[in-house]
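K.L.:
Requesting a structural model of the entry that follows:
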Amino acid sequence: MKRAERQILESHRRIGRRAMMLGGIQAALIGTLALRLQHLQLDQADQFRLLAEENAIKVRLIPPVRGLILDRRGTIVAGNEQNYRVTVIADDAGDLEAVLDRLARLIPLDPEDRARTIKEARRTPTLPVTVADRLTWEEFSRVAVNSPALPGITTEVGLSRNYPFGPDFAHVLGYVGPVSDYDLSRIEDPDPLLRIPRFQIGKLGVEAKLETLLRGKAGSRRVEVNAAGRVMRELGRKEGDPGANVQLTIDHRLQNFVQARLGDESAAAVVIDIQTGDIVAINSSPSFDPNLFVRGISSADYRALMENDHRPLADKTVQGAYPPGSTFKMITAMAALEAGVISPGETVYCPGYTTLGNRRFHCWRRGGHGEVSLTKSLEQSCDVYYYEIAQRVGIERIAEMARRMGIGTRFDLPMSAISEGLAPDREWKRAKYGTDWLIGDTLNTAIGQGFVLASPLQLAVMTARLASGKAITPRLVRAIDGVEQPVMQPGDLGVSDAVLRGVRKGMFEVSNSRRGTAYASRIVDDQMRMAGKTGTSQVRNITAAERARGVTSNKDLPWHRRDHALFVCFAPFDAPRYAVSVVVEHGGSGSAAAAPIARDILLQALYGGLPPLEAYPENQRAQIEEMRARLRLLPEEPAPSGGRSRA
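P.N.:
The predicted structure follows:
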């Protein structure tokens, strides 16, 4: 009996422990469930409410305001203008084609735009696609009033890029356009903004090179929409960051004058401030209106640009690479003087040609120049002088001097497709053609022909370095969001003052000696005297038979077979302030085609506006007045008091 009682008590204890364990487990489960219910019902209530309403609440990106681009004076050269537009979201529209049919009764819809809209909307059904933009207020109002009958359609007031100076800045600024598949393929992790159909980004020039700075960062907004996809109200908004404002070194008034002065020529001009390296004007002609690309250029307009033999879409200032012709002679002279193979006073006899083996290398002057010194060789652009000294100094020293002066250097500027040019040497030819360098190659290079190539930008840098004796670096961006960008302090060129003085003296005679090749384009104001160098680069071979009967004049040749005309200059001679380079494609003679343009541009920069007629030779003043009357210039501003040179 006693054993049975003990067993009964032990059994009760076991049952009690088990009951307590089960009760504890049950309590733990109930507590866990309670905590989970509290988390779901209280802590995450807002999140689940949003999920429950996912068909009624949308989060949309707010495109940022694109940054402005200004000139050195603070004038807007790329801005934003108000734009009334209509967008559609395919998922909200339902029957997209039916909605577009109803929209077409309110505003004109081009068939091409309609087809594009349908294609883009179906490809990105959750994103807004622009159906029509640049609407009038009346058109915009009609769509807004009828919005209840247009599911998925939204009227928006946005901003569109505008270029107030049109062709003047086209090649520098470039333009913006819709993001393409090619654009996206080049970006590793594209900004979500770029996925918005028809969102515009920089395509060329400063707009493209500084795209990230100018674009800014997107904002977002939460909106409530009804069953028809119409926005009922805005629930929240987070503003994005506007793009940075970029100030360039260019002066819009000088830019306007240069573009007008180049006229219809296929040409390029660059103006550099010698003291800072600032590019104050850089123009390629003919130009185009970048606003056409922003608004959607027509096939006819685009075809006209593409078929123009003067290549208006090409930026000749940095993309063009030309044989520099006689403007290269200063480099050959400096290389020879530095190497000590010739002195400034030493003369070379020019009979009109140099014989090398069984070949003659001709001077441009058939009868020759007689005894020629350094100064006379530049003044009258004698070729034979440079044939002779080039053989003494050799191509390696010439190429090294060319690179020191900026030829063969790709300058880091926010512009598209900048050419490196070419300062050829033995190693380059061996790598390029697998052949040895010949002495004839050296002679051609010495006068800026053969393989050597330079862009108008490089020629302007070369001239600025020669005038200052410093390794000037060109600068295009002056400030970002009001913060001045550093001016790179130029180092020394490593060329002696005596060498520089000798070459500068020859350049001075070019435009101030009666026998100088640019004497007709001189500046007669004693305080603004100019030093320069003409250049004419051949684009065709002249046969021995043609030389025997007389070389055909450029004016008697078809335009595309005429020589390129070049001129480089700086002023004032005693205190250089600006350097200018001008290239006129197929212009014929540098002295006749390029020098007058460069002189006029240089005077405009020096005076900060139209110079007095007294700065020109007396016999040219009536002609200058007539030329000015034809130019399409911005209205004149009052001249600053107390000085003539630009600040």
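
K.L.:
When you work out contacts or count neighbours from here on, use the C-alpha atoms and nothing else.
P.N.:
OK.

K.L.:
show me where the stretch 301-450 of the chain has strands.
P.N.:
For the stretch 301-450 of the chain, the strands identified by DSSP state E, counting those that start in this stretch occupy 348-350, 353-356, 359-362, 370-372, in order along the chain.

K.L.:
before we go on, could you also do this sequence so I can check it against the first one:
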Amino acid sequence: MKRTARDTQLSTRRISRRGLIMGGAQLAFAGLLGFRMRHLQVEQADRFRLLAEENRVKVRLLPPSRGQIFDRDGTPIAVNEPAYRIILVPEDAGDVDGVIGELSSLIELDPDDINRALAEIKKSRPFLPVTIADRVSWEEVSRIAVNTPALPGITPEVGLSRRYLMGEDFAHVVGYVGPVSPRDLAKYEEPDPVLQIPRFQIGKVGVEAKLEDTLRGEAGAKHVEVNAIGRVMRELDRREGTPGNNIQLTIDHKLQSFVQSRLGTESASAVVLDCQTGDLLAIASAPSFDPNLFVRGISVADYAQLRDNDHRPLASKAVQDAYPPGSTFKMVTALAALEAGIAGPNDTVYCPGHMEVSGRRFHCWKRGGHGTMDLNTSLRESCDVYFYDLALRVGIERIAEVGRKLGLGARSGVPMSAETSGLMPDKEWKRINRGQEWVIGDTVNASIGQGLILTSPLQLAVMTARLATGRSVTPRLISRLDGVPQPDGAGEDLGLSQDNLRHIRRGMFAVSNHRRGTAYRSRIIAEEMRMAGKTGTAQVRSQVVRNEDVPWEQRDHALFVNFAPFDAPRIAVSVVVEHGGGGSTAAAPIARDITLQALYGEAPPLSAYPAGDRERIEQMQEELRRKRPGIAPTARDRA
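P.N.:
Just a heads-up that it's a prediction; the model follows:
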């Protein structure tokens, strides 16, 4: 049927309307698309340019230079030295085994290092460098550089590594660094990114570990351009890191070296403390070890040798080991009785060689007894019965209070690893920690430094310095931090009676200078240098058997503490010789020699020693000069 004009007009109108709607929609979409393109290309251009740059430019951290460590006079102890290493890029090398074979014909390669490197190559991407040899000499680097055309993929690199110039002398004080381990990273909630740098070194023990954040410094950075698969194409810029802070110790390296040498092959420790400032002038444990062995990872064989040694060279005995103080504790018992007004210096006790307490016999070291003893003579001859009697009258609470006042039973806070707090027990401590009540026998044992009481050599030196000065002397190991002086440890007045302290000091003086004193044979002859001290013997077994009749590990520990000069105390010394037997025979001679070396600042004149010791001392000085010529001249040299 033929369409009318009216129908055609209506149809045309409908088509035009639909066309306009569709055209408008298309125009709106094109406008929206144009707006979006403008937003992305103009307004967001900087953002997308940055994202593109970040895909192309990578940031690589640069390890900072570690702070160095010096002794009190500025002599370097721990330094950074250039360390050359040889790296290999597998994809550049091609035949890795062949290149390593060529390299081994030029320099000596450790088979363990080669096996480790080959294992790392298998796990790594072919363009990543792998260390083949570490700590190679400059001569070896030069040899490799000359033969570079025959060694594709091999490149010598230089970095910084730790070096301990004093070796064994400072091993227990400074400690050592080593490569970062998963265990190290686990200590941090948010590890410093620099710790992720391959082979980055971190403090493991000693000052290196305790002051790690101070010594480490801040990492630098370099920007490198990489291609699509991550290979470095070129370096764009570099910002070096901030070096760590330098540290100056209070230790005198010459005195430290002498002390370490004087302890010799004994399993022993010694501490020298400045009574006026609290400065630790020497703090040594023997035997020691070379910390340089640990810097790049110690071998299994070397570590086993140190670990299995019954003299425990890895232990920092001066701070982390705790021993019964033996008779060196008797000054604490006596001072507690004097301070409480329970006993006077002239009060006497009769010693028949033992004391009966609650049906148990407590013996004096002198089986036949000492007879009538007062404070001075009991300290001089170390009569046990006198102190049993004092303790029963004064009680453990007052003894413990004075012991804590003198620095026992608490950590000093020196930045050395695993410092022990020791143990200064009382009734409450035993009830809480042992679930037992304190008994009278505990008090008797405690009076002579046996039983539950434990002290470190460092604590014994602090105790002696406080007795010598009447102040709360606190040990200080760090003298300056990045050139800034640190507070000293002179301390405040302890609030103890000066008269009572004088009585204690006189008794200690008699120990070393009276003919019947237990340390008389180790006295100092020089009038202006005379010392006051106390011997001690700490039992390690309950059976009464002579030390000579039992194996070394079952023998008594030998202890000695002293301060000098008597009239104006400058230093306090403590010495502990493990399983050394008697304090008068094993520890006192060592302490006397250390004391004189510290007071004179060099090998003391032979006239300072008893005549009978001079030939032996001269031989010892000459032997030390041969082994360690930097310590000090001998008396003969000065003459």
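
K.L.:
Of the strands of the stretch 301-450 of the first structure, which is nearest Tyr302 of the first structure?
P.N.:
Using C-alpha to C-alpha as the criterion, the shortest distance between Tyr302 of the first structure and those is 44.1 Å, found for strand 359-362.

K.L.:
Using the aligned residues only, give the average distance of the closest one to the second structure.
P.N.:
Comparing strand 359-362 of the first structure with its match in the second structure after superposition yields a mean distance of 1.2 Å (mean C-alpha distance after the TM-score superposition for the first structure).

K.L.:
Which strands and helices lie in contact with that strand?
P.N.:
If you count contacts as 3 or more C-alpha pairs under 8 Å, 6 or more residues apart in numbering; DSSP states H and E, strand 359-362 of the first structure packs onto strand 353-356, helix 383-393.

K.L.:
Tell me which of these lies nearest to Glu120 of the first structure.
P.N.:
Across those, Glu120 of the first structure has its closest neighbour in helix 383-393 (62.2 Å, C-alpha to C-alpha).

K.L.:
Any buried residues in the closest one, and which?
P.N.:
383-391, 393 (16 or more other C-alpha atoms under 10 Å).

K.L.:
mind checking how far Leu106 of the first structure is from Arg599 of the first structure?
P.N.:
In this view, Leu106 of the first structure and Arg599 of the first structure are 57 Å apart by C-alpha to C-alpha, to the nearest Å.

K.L.:
what about Pro125 of the first structure, neighbour count?
P.N.:
17 (other C-alpha atoms under 10 Å).

K.L.:
which ones are touching the residue lying closest to it once chain neighbours are set aside?
P.N.:
Among residues not flanking Pro125 of the first structure along the chain, Ala90 sits closest, at 4.7 Å (C-alpha to C-alpha, 6 or more residues apart in numbering). Applying C-alpha atoms under 8 Å, 6 or more residues apart in numbering, we find Ala90 of the first structure in contact with 96, 121-122, 124-128, 152.

K.L.:
can you tell me the helix or strand for Ala565 of the first structure?
P.N.:
Assigned by DSSP states H and E, Ala565 of the first structure belongs to strand 564-571.

K.L.:
Just name the closest of the buried residues of helix 383-393 of the first structure to Gly588 of the first structure, please.
P.N.:
Comparing the buried residues of helix 383-393 of the first structure against Gly588 of the first structure with C-alpha to C-alpha places Asp383 closest, at 17.5 Å.

K.L.:
Thought Trp364 was touching the closest one, still the case?
P.N.:
Yes. Taking contacts as C-alpha atoms under 8 Å, Asp383 of the first structure lies within contact range of Trp364: 6.8 Å.

K.L.:
between Leu106 and Arg599 of the first structure, which one's more packed in?
P.N.:
In this view Leu106 of the first structure and Arg599 are compared by other C-alpha under 10 Å, and Arg599 has more residues nearby, 26 against 15.

K.L.:
number of nearby residues for the closest residue to Glu388 of the first structure other than its chain neighbours?
P.N.:
Counting by C-alpha to C-alpha, 6+ apart, Val348 is the residue found nearest to Glu388 of the first structure once chain neighbours are left out, at 7.5 Å. As a burial measure, Val348 of the first structure scores 20 neighbours (other C-alpha under 10 Å).

K.L.:
Helices of the stretch 51-200 of the first structure, residue ranges please.
P.N.:
Per DSSP state H, counting those that start in this stretch, the stretch 51-200 of the first structure carries helices over the ranges 90-93, 96-104, 111-123, 137-145, 170-173, 181-185.

K.L.:
if we compare these, which one ends up closest to Ala592 of the first structure?
P.N.:
In this view, the helices of the stretch 51-200 of the first structure are compared for proximity to Ala592 of the first structure by C-alpha to C-alpha, and helix 170-173 is the closest at 26.2 Å.

K.L.:
Burial-wise, tell me which of the strands of the stretch 301-450 of the first structure comes out on top.
P.N.:
Among the strands of the stretch 301-450 of the first structure, strand 348-350 has the highest mean neighbour count (mean count of other C-alpha atoms under 10 Å), at a mean of 20.

K.L.:
give the contact list for the residue lying closest to Gly67 of the first structure once chain neighbours are set aside.
P.N.:
The spatially closest residue to Gly67 of the first structure, leaving aside those adjacent along the chain, is Gly243, at 4.1 Å (C-alpha to C-alpha, 6+ apart). Contact analysis of Gly243 of the first structure by C-alpha under 8 Å, 6+ apart lists 64-68, 213-217.

K.L.:
Please list only the buried members of those residues.
P.N.:
The neighbour count (16+ other C-alpha under 10 Å) marks 64-68, 213-217 as buried among the contacts of Gly243 of the first structure.

K.L.:
so which of the strands of the stretch 301-450 of the first structure gets nearest Gly421 of the first structure?
P.N.:
With C-alpha to C-alpha as the measure, strand 359-362 is the member of these nearest Gly421 of the first structure (24.6 Å).

K.L.:
Most widely separated two among the contacts of Gly243 of the first structure?
P.N.:
Maximum pairwise distance among the contacts of Gly243 of the first structure (C-alpha to C-alpha): 14.8 Å, between Leu68 and Lys217.

K.L.:
Helices along the stretch 451-600 of the first structure, start to end?
P.N.:
Taking DSSP H, counting those that start in this stretch, the helices of the stretch 451-600 of the first structure run over residues 456-468, 497-512, 544-549, 595-607.
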